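Asks: Attaching a predicted model along with its sequence, questions to come.
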Amino acid sequence: MSSVNVSFSQNISIVHPQYFFIIGLSGIPHSTYYYIFLFMIYFVTIFGNSVVLLVIALHQSLHSPKYIGVFNLALADIGETNALIPNMMRTFLFDSQYISYNACLANMFFVFIFSSLQSVTLLVLAYDHFIAICLPLRYHAIVNNTSMVLVFPAIWAFNSSMVALMVSLITQLSICESNIIQSYFCDHGPVYSGIKVIVGFVITSLYLNTPMVIIFLSYLGIFLALSRITTWERRLKALKTFVSHLLLVGIYFFPICFTYLAQLLHALTPNARVISTSLAYVVPPMLNPIIYVLNTAEIKILL
């Protein structure tokens, strides 16, 4: 049994374990091949997103609202990948499944902050495309570099505050039942214990369901605007302007929604749940820069 740190305040004791055991990947057959695959994903993700960051930063022609959003998405991709994969690789290389209490909270914070930034950035990019197609004459008045430079720091500040608040709730809880986490990182479910349903609902509603619904409504408006364009040539030209974003949204939201739905229906074994969930979080950051390089003429020309 693990030792615990106990603090006393006004006759109320709060029990914190000194460490947690992350055992989600330990039971996967032939896990060596999966870890090799994760290392390849890590290398491609860091390299691809770093290239996107450098290209946007060094070329004045890409200093536009759209690419400010793409720049922020690449930062979030790198951050989430560094928050997830190195810890999983540490477990494999050093056969170390434990993580200290404070390190667990830090891991949870960074995974949630960068994942939420991905979701909200996709929402901002959807808004950018909605204004460009539905209100083209007012686009530069509504969406410009100044507004984007103000929006994204505000998003970072808001997300950081919300995630920090959620994570800080753990410090006010006693964790007495178990210090074993059936996941691939310090997930909120196994740690939050009794209030995990409430916290899980808040997180998924704020950073998954709400952005997804708003993006869907923006796409609905875009398709209605496209239907009013008389010629197919002009319609296809307008459609090409946001096809890369459509792919990014599908790659990010569909795997996560499928995984959560399968979990609710109890259609996944524990090993399948861990693998599907981890892939849903680590594969989109790898594909995002590839999609933008292949589908964006401005970046392809510069490369």
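Replies: Perfect, thanks for sending it.

Asks: from here on, contacts and neighbour counts on C-alpha atoms
Replies: Will do.

Asks: so where does the most centrally placed residue in the chain fall, helix or strand?
Replies: Central residue of the chain (Cα atoms, centre = their mean): Ser115, 2.3 Å from the mean position. According to DSSP states H and E, Ser115 maps onto helix 101-134.

Asks: before we move on, the earlier item: ok, so what distance separates the residue nearest to the centre of the chain from Gly79?
Replies: 9 Å (Cα to Cα, to the nearest Å).

Asks: And for Ala157?
Replies: Distance of Ala157 to Gly79, given as Cα to Cα: 16 Å.

Asks: about what we covered before: please pull up the helix or strand immediately following the helix holding Ser115.
Replies: helix 139-142.

Asks: doesn't Ser227 make contact with Ala238?
Replies: No. If you go by Cα atoms under 8 Å, Ala238 and Ser227 don't touch, sitting 10.9 Å apart.

Asks: Those two: which is more packed in?
Replies: Taking neighbours as other Cα atoms under 10 Å, Ala238 and Ser227 compare with Ala238 leading, 18 against 12.

Asks: Enumerate every residue touching that one.
Replies: Listed by Cα atoms under 8 Å, 6 or more residues apart in numbering, the contact set of Ala238 reads 133, 226.

Asks: can you check Ile85 too?
Replies: 38-39, 42, 282.

Asks: one step back: and Ala157 and Gly79? which has more neighbours close in?
Replies: Set Ala157 next to Gly79 and count neighbours by other Cα under 10 Å: Gly79 wins out with 20 against 10.

Asks: Tell me the secondary structure at that one.
Replies: Under DSSP: H, G, I helix; E, B strand; the rest coil, Gly79 falls in the helix class.

Asks: so what's it closest to, chain neighbours aside?
Replies: Phe114 (5.9 Å; Cα to Cα, 6 or more residues apart in numbering).

Asks: What about that neighbour, how many residues nearby?
Replies: Neighbours of Phe114 (other Cα under 10 Å): 24.

Asks: same question, Ile155
Replies: Number of residues near Ile155 (other Cα under 10 Å) recorded here: 16.

Asks: And the one 4 residues further on, by the same measure?
Replies: Under the neighbour criterion other Cα under 10 Å, Asn159 is assigned a count of 20.

Asks: Now do the same contact list for it.
Replies: 113, 116-117.

Asks: who does the helix or strand harbouring Val199 touch, helix- and strand-wise?
Replies: For Val199, the host element (DSSP H and E) is helix 196-204. Counting contacts by 3 or more Cα pairs under 8 Å, 6 or more residues apart in numbering; DSSP states H and E, helix 196-204 packs against helix 188-192.

Asks: alright, now check it against this:
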Amino acid sequence: MDLNFSIYTTSLTLETLDIPLSFIFPSFLIGILTYCTILVFNMAIILTIVFNKKLHKPMYILLFNMPVNDIMGSTAFFPQLVSSILSQNRSITYSACFFQALLAHVYGAGSFLILTAMACDRYIAICFPLKYNTLMTPNDLVKIITIIWTIDFTMFGLLFAVTYRKEICSTKIVDMFCNNPSLIKLICDDTRLNNYYGLFTISFHNGLLLLIVIFIYFQILMTVVIKRQSDAKSKAIQTCGTHLIVFLYLEFCAAFDLLAHRFETASPNLRRATGASVMIFPPVVNPLVYGLKTKEIRQSTLFFCKKFSKKQKGKIRRVKK
């Protein structure tokens, strides 16, 4: 007979990290440095776009949502991870685990939605340049951003509302961090509704966005080939190629994680590594790919840093006098 645990009084246990004692502090230090790097890189992009009026354009306003989303995802993952590395305590309350899982899924879905919106922006700019200012007005941009976050929070808010239970039959989370499939495995009752709704939501969401992005990039590629503009062609291929690689990487990880939780033969270590990589690599890579690699943002960031450095030097000189 299964034991029932109340979510209000029972702590959950995350998958052990199996870090040798001699590697605990180095692992903790790497985790802290990685998290700080993510915060610094992404905040640099955010502040650059906010304080430079030249970057208040549709492309950069859409891009602004990416570092915000990445900071949310990394904050859901890293603080709990590094604290458990240092304390060697992998316990977590149900409410904290539930909140971490919700933020992790909102971050993942947000990445897909933002990348798709950015692809649509590039599609209009490259394929319909004369109509760009008409189609991408400030009001339209506000609507796009509102739709992105509304879909994101509504879709996964409903998913986790279905997952929430007051009683569970297990306290073991089978991943490095909390997520919806791991929470479902704790439930005592019939979870078919959870599985069907979760499978439909993620498959429909990711599948539809993948088709949209592939169609958009095919149209962009055809446009630059027909125009025979070598500069535009190389720039479009470089931008869209990088964009597509990041998108397909997220698609692969999401699909693998979805299937791995449903097939016992799937490697649990590979599943955990794939899930953790989604929380680590995109927040580090995205500022470099979409921010510092973009000429306008790179120049603005360097100008901002130089201006800040001059102010600090001026303050030091005045103090010395």
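Replies: Noted; the coordinates are in hand. In this text, all values refer to a predicted model and were calculated from it rather than measured experimentally.

Asks: coming back round to it: next, the mean deviation of the following helix or strand past the helix holding Val199 of the first structure compared to the second structure.
Replies: Counting by DSSP H and E, the next helix or strand C-terminal to helix 196-204 of the first structure is helix 210-227. For helix 210-227 of the first structure, the mean distance to aligned residues of the second structure following superposition is 1.4 Å (mean Cα distance after the TM-score superposition for the first structure).

Asks: tell me, helix 210-227 of the first structure lands on which residues of the second structure?
Replies: Structural correspondence for helix 210-227 of the first structure: residues 208-225 of the second structure, per TM-score structural alignment.

Asks: Which position in the first structure pairs with Leu288 of the second structure?
Replies: Under the alignment (TM-score structural alignment), Leu288 of the second structure pairs with Ile290 in the first structure.

Asks: For that match, give me its contacts.
Replies: Counting by Cα under 8 Å, 6+ apart, Ile290 of the first structure touches Gly48.

Asks: now do Ser115 of the first structure
Replies: Contacts of Ser115 of the first structure (Cα under 8 Å, 6+ apart): 76, 80, 281.

Asks: repeat that with 7 Å
Replies: Glu80 (Cα atoms under 7 Å, 6 or more residues apart in numbering).

Asks: Check Phe215 of the second structure too.
Replies: Contacts of Phe215 of the second structure by Cα under 7 Å, 6+ apart: none found.

Asks: how much space between it and Asn139 of the second structure?
Replies: Taking Cα to Cα, one finds Phe215 of the second structure at 25 Å from Asn139 of the second structure.

Asks: for Gly73 of the second structure, same thing?
Replies: For Gly73 of the second structure relative to Asn139 of the second structure (Cα to Cα), the value is 28 Å.

Asks: go on, Lys131 of the second structure?
Replies: 15 Å.

Asks: Over to His243 of the second structure?
Replies: 25 Å.

Asks: Among these two, which residue is more densely surrounded?
Replies: Between His243 of the second structure and Asn139, His243 has the larger neighbour count (other Cα under 10 Å), namely 20 against 9.

Asks: can you confirm that one is in a helix?
Replies: Yes. Under three-state DSSP, His243 of the second structure sits within a helix.

Asks: neighbours of the residue lying closest to it once chain neighbours are set aside, just the number please.
Replies: Once flanking residues are discounted, His243 of the second structure sits nearest to Leu115: 7.6 Å by Cα to Cα, 6+ apart. By other Cα under 10 Å, 21 other residues sit near Leu115 of the second structure.

Asks: counterpart of Leu115 of the second structure in the first structure?
Replies: By TM-score structural alignment, Leu115 of the second structure lines up with Leu122.

Asks: and if you look at Phe99 of the second structure?
Replies: With TM-score structural alignment defining the correspondence, Phe99 of the second structure maps onto Ala106 in the first structure.

Asks: Now name the helix or strand holding Phe177 of the second structure.
Replies: Using DSSP H and E, no helix or strand contains Phe177 of the second structure.

Asks: how much space between it and Gln100 of the second structure?
Replies: From Phe177 of the second structure to Gln100 of the second structure the distance is 8 Å (Cα to Cα).

Asks: ditto for Glu251 of the second structure
Replies: Applying Cα to Cα to Glu251 of the second structure and Gln100 of the second structure gives a distance of 21 Å.

Asks: again, but for Leu288 of the second structure
Replies: 26 Å.

Asks: Please apply the same query to Gly157 of the second structure.
Replies: 13 Å.

Asks: the more surrounded of those two?
Replies: Gln100 (21 against 16).

Asks: which residues does the closest residue to that one other than its chain neighbours contact?
Replies: Distances taken as Cα to Cα, 6+ apart place Ala76 nearest to Gln100 of the second structure, at 5.4 Å, with adjacent residues excluded. Contact analysis of Ala76 of the second structure by Cα under 7 Å, 6+ apart lists 100, 103-104.

Asks: Apply 10 Å and report the result again.
Replies: 70, 96-97, 99-104, 107, 177-178, 279 (Cα atoms under 10 Å, 6 or more residues apart in numbering).

Asks: again with Gln263 of the first structure
Replies: By Cα under 10 Å, 6+ apart, the contact list for Gln263 of the first structure reads 257, 269-270, 273, 277.

Asks: Give me the neighbour count for the equivalent of Asp187 of the first structure over in the second structure.
Replies: Under the alignment defined by TM-score structural alignment, Asp187 of the first structure corresponds to Asn179 in the second structure. Neighbours of Asn179 of the second structure under the rule other Cα under 10 Å: 22.

Asks: hang on, the earlier thing: could you tell me which residues touch both of Ser115 and Gly79 of the first structure?
Replies: Pro285.

Asks: Excluding chain neighbours, what is closest to Leu62 of the first structure?
Replies: Using Cα to Cα, 6+ apart and skipping the chain neighbours, the partner closest in space to Leu62 of the first structure is Ile56 (5.5 Å).

Asks: Map that neighbour across to the second structure for me.
Replies: By TM-score structural alignment, Ile56 of the first structure lines up with Ile49.

Asks: Which element, helix or strand, includes its match?
Replies: Here Ile49 of the second structure sits within helix 24-51, counting by DSSP H and E.
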